[in-house]
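**Q** Quick one, fold the following:
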Amino acid sequence: MNKSSVSIKMTMEITELGNKDVTVVEEKGHLLEKDNTTVLKFSETNENNEQTNSLITIQPDQVSVKRSGAVSMLQKFQSKQITENVYRHQFGTMHMETETDQIVYQPPVANQDGKLFISYRTSLNGETPRRHRLTISLAKEN
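**A** Next up is the predicted model:
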């Protein structure tokens, strides 16, 4: 198993009715690589100084995002499939239905950063789905 310290830049774009909301998070974390599985671990702190731990597991045919702390969820992405989960945060609980369009993962190698890109649509509590694009850039630290 290979373990590396990484700098993470996570860009989330949500498009709804022509409006685009973009959030960028930059954190330090760890990347664990073994066979066909890559795990990315990192923590974020929100404006209320509450921590959320994230564990992103990348496999050839699916990605799962497990978050615990201020936000709690286990979201699975599988190309061309619909998955469901429950999202819990300080304002309550929401049912999420996600349809994944595309997953592209390029692991970091030598002097080249890695990148995870997921394009999907999510519906919260049965509302009209919103288009999401998640891009995570990974830079190994020496």
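**Q** can we go C-alpha only for contacts and neighbour counts from here?
**A** Noted.
**Q** for this protein, what spans make up the strands?
**A** 2-16, 19-34, 37-45, 51-59, 62-69, 73-78, 82-89, 92-106, 114-124, 130-140 (DSSP state E).
**Q** surely Gly29 meets Lys3?
**A** No - contact status for Gly29 versus Lys3: not in contact, 10.5 Å apart, counting by Cα atoms under 8 Å.
**Q** more neighbours, those two?
**A** Higher neighbour count among Gly29 and Lys3: Gly29, with 20 against 13, using other Cα atoms under 10 Å.
**Q** Let's compare: structure for the following, please.
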Amino acid sequence: MNKTPVSITMTMEIIDDDNKEITVTEEKGLLMEKNQMTVLTFSEQNEYNERTDSFITIQPDKVSVKRSGAVSMHQKFTEKQRTENVYRHQFGTMHMETMTEQIQYQQLEKKRNGKLFISYTTSLNGADPRRHRLTIQFSQEDNR
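**A** As a prediction, the model looks like this:
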């Protein structure tokens, strides 16, 4: 499995009625590809200097986001399907129910950045669902 150093920009949009919350995270990570599977890994620090490791597995019909450390979760996305998981962080545990609407994936190529887009709704602890759009763009790091 080839390991390619990449620059990652992750944009999370949460749409709730008339409100739109946008969070952008930029990290360095690794891209690994084998057969029909792509894995992106990276780590991030929160405002308390606690680390969270992210492991994103992309397959033709599904995406899995596994996070461990300050935040712990294993969220699965399959188009037109409902999934459930538990989200753990310093303030406690939440039950998440996710309905995935759309997954689009563009592989990293020599002259083209890679991109993963997921549109979904999530309900936390039985609350009204909110719309989410996750866009992860990644480009190969220069080896200079």
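**Q** quick one, what contacts the residue positioned nearest the centre of structure 2?
**A** Centrality entry for structure 2: nearest residue to the mean C-alpha point is Val65, 5.6 Å, by Cα atoms, centre = their mean. Val65 of structure 2 makes contact with 54-57, 73-76, according to Cα atoms under 8 Å, 6 or more residues apart in numbering.
**Q** repeat for Gln75 of structure 2
**A** Taking Cα under 8 Å, 6+ apart as the test, what Gln75 of structure 2 contacts is 64-66, 83-85.
**Q** run the last query once more with 10 Å
**A** By Cα atoms under 10 Å, 6 or more residues apart in numbering, the contact set of Gln75 of structure 2 is 56, 63-67, 83-87, 96-98.
**Q** Which residues are in contact with each of Gly29 and Lys3 of structure 1?
**A** Common neighbours of Gly29 of structure 1 and Lys3 (Cα under 10 Å, 6+ apart) are Leu40.
**Q** Who's the closest spatial neighbour of Leu108 of structure 2, skipping the chain neighbours?
**A** Gly114 (3.9 Å; Cα to Cα, 6 or more residues apart in numbering).
**Q** nope, Ser123 of structure 2 is what I meant
**A** The nearest residue in space to Ser123 of structure 2 (Cα to Cα, 6+ apart) is Pro129, at 4.1 Å.
**Q** Relative to Thr122 of structure 2, how far out is that neighbour?
**A** 5 Å (Cα to Cα, to the nearest Å).
**Q** ok, now Leu31 of structure 2?
**A** Distance, Leu31 of structure 2 to Thr122 of structure 2, using Cα to Cα: 27 Å.
**Q** ditto for Glu47 of structure 2
**A** 24 Å.
**Q** between those two, who's got more neighbours?
**A** Thr122 (21 against 6).
**Q** Just give the number of residues close to the residue lying closest to Val86 of structure 1 once chain neighbours are set aside.
**A** Nearest non-adjacent residue to Val86 of structure 1, counting by Cα to Cα, 6+ apart: His95, 4.7 Å away. Neighbourhood size, His95 of structure 1 [other Cα under 10 Å]: 13.
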